[in-house]
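> After the sequence you'll find the predicted model.
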Amino acid sequence: MNNIEIKIAAILGGLGVVIGAFGAHGLAETLATHGRAETFETAVKYHFYHTFAILAVGILKDRYPYSKHLSRAFFLFLTGIFVFSGSLYTLSLTGITWLGAITPFGGIAFILGWIFLLLFTNQTQKTIS
């Protein structure tokens, strides 16, 4: 098995731990200065939720390697992590508030990722019956 999605999930999971721990310990003062500790925590939470979603997609891709719906879900979850969590991480550390305008695009990517995962399940049901 040479599943890129699982490898990326492993990297993102490790990064999530490092970023979360660094935020809680090394960046506490900076986050307090900007009043963004909760925002940072939200970024870490969604980073992890969607890392697990990417892991699930990777496991499914092992069985259904040609599914376009799974490929799209993977791409959208990954995009969501970079745009949603990435913009919140940056906002939290810099205080640049206009970055909050970018965050919803990451949320839309997450939602679309879940929709493609749902479409995959509908497609799989049709091929099994």
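Perfect, thanks for sending it.

> contacts and neighbour counts: CA atoms only from here.
Will do.

> And the residue nearest to residue 59 when sequence neighbours are not counted, how far from residue 99?
Distances taken as C-alpha to C-alpha, 6 or more residues apart in numbering put residue 6 closest to residue 59, at 7.1 Å, once the chain neighbours are dropped. Residue 6 is 30 Å from residue 99, where distance means C-alpha to C-alpha, to the nearest Å.

> One more: residue 7?
Taking C-alpha to C-alpha, one finds residue 7 at 29 Å from residue 99.

> ok, second structure coming up, stack it against the first:
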Amino acid sequence: MIAQVFGAAFGLLAVVFGAFGAHALKRRFTDEQLQSFETGVKYQMYHAIVLIVVGQLCEETATFYQAFTVLFIVGTFLFSFSIYGLCLSAAFGNKLRFLGPVTPLGGLLLVGGWMLLLYQFVMAL
């Protein structure tokens, strides 16, 4: 259930942030910032969908489910939200540089979640 809750919340926020970026921030962002912001939104939505689907198909008590859920929730938060923070802070004149190393850490957690998902599928063959 926790995967579906976070998946739905991430999906909702991805739509809100995507619209916000495309309309409210379009004039404020450079092309590079807009592209980075959109990358954060896309990755957030991809992982929202995966959390909902796999969360629906798996037993909540399974170790796989718990590990997968944590990796994708924390990874999505670190990856996408650090991109949002970097873009917004740069657009408003005070770039939060400490967020730079957070993005790849989030990406690494997402890769770990995908590796775990692949492992689970291969073991089910």
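That came in fine, so what should we check first? Every value quoted in this text rests on a predicted model; they were computed, and no experiment measured them.

> how about the residue nearest to residue 59 of structure 1, what's its partner in structure 2?
Residue 6 of structure 1 maps onto residue 4 of structure 2 when the alignment is built from TM-score structural alignment.

> What does residue 25 of structure 2 correspond to in structure 1?
With the correspondence set by TM-score structural alignment, residue 25 of structure 2 lines up against residue 27 in structure 1.

> ok, how many other residues are close to that match?
17 (other C-alpha atoms under 10 Å).

> Over to residue 89 of structure 2?
Neighbours of residue 89 of structure 2 (other C-alpha under 10 Å): 14.

> which residues does the closest residue to it other than its chain neighbours contact?
Computed as C-alpha to C-alpha, 6+ apart, the closest residue to residue 89 of structure 2 that is not its neighbour in sequence is residue 95, at 4.5 Å. Residues near residue 95 of structure 2 by C-alpha atoms under 8 Å, 6 or more residues apart in numbering: 86-89.

> Buried subset of those, written for ChimeraX?
Applying 16 or more other C-alpha atoms under 10 Å to the contacts of residue 95 of structure 2, the buried members can be selected in ChimeraX as follows:
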select :86,87,88
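
> tell me which of the contacts of residue 95 of structure 2 is nearest to residue 113 of structure 2?
Distance to residue 113 of structure 2 across the contacts of residue 95 of structure 2 (C-alpha to C-alpha) is lowest for residue 86, with 24.0 Å.
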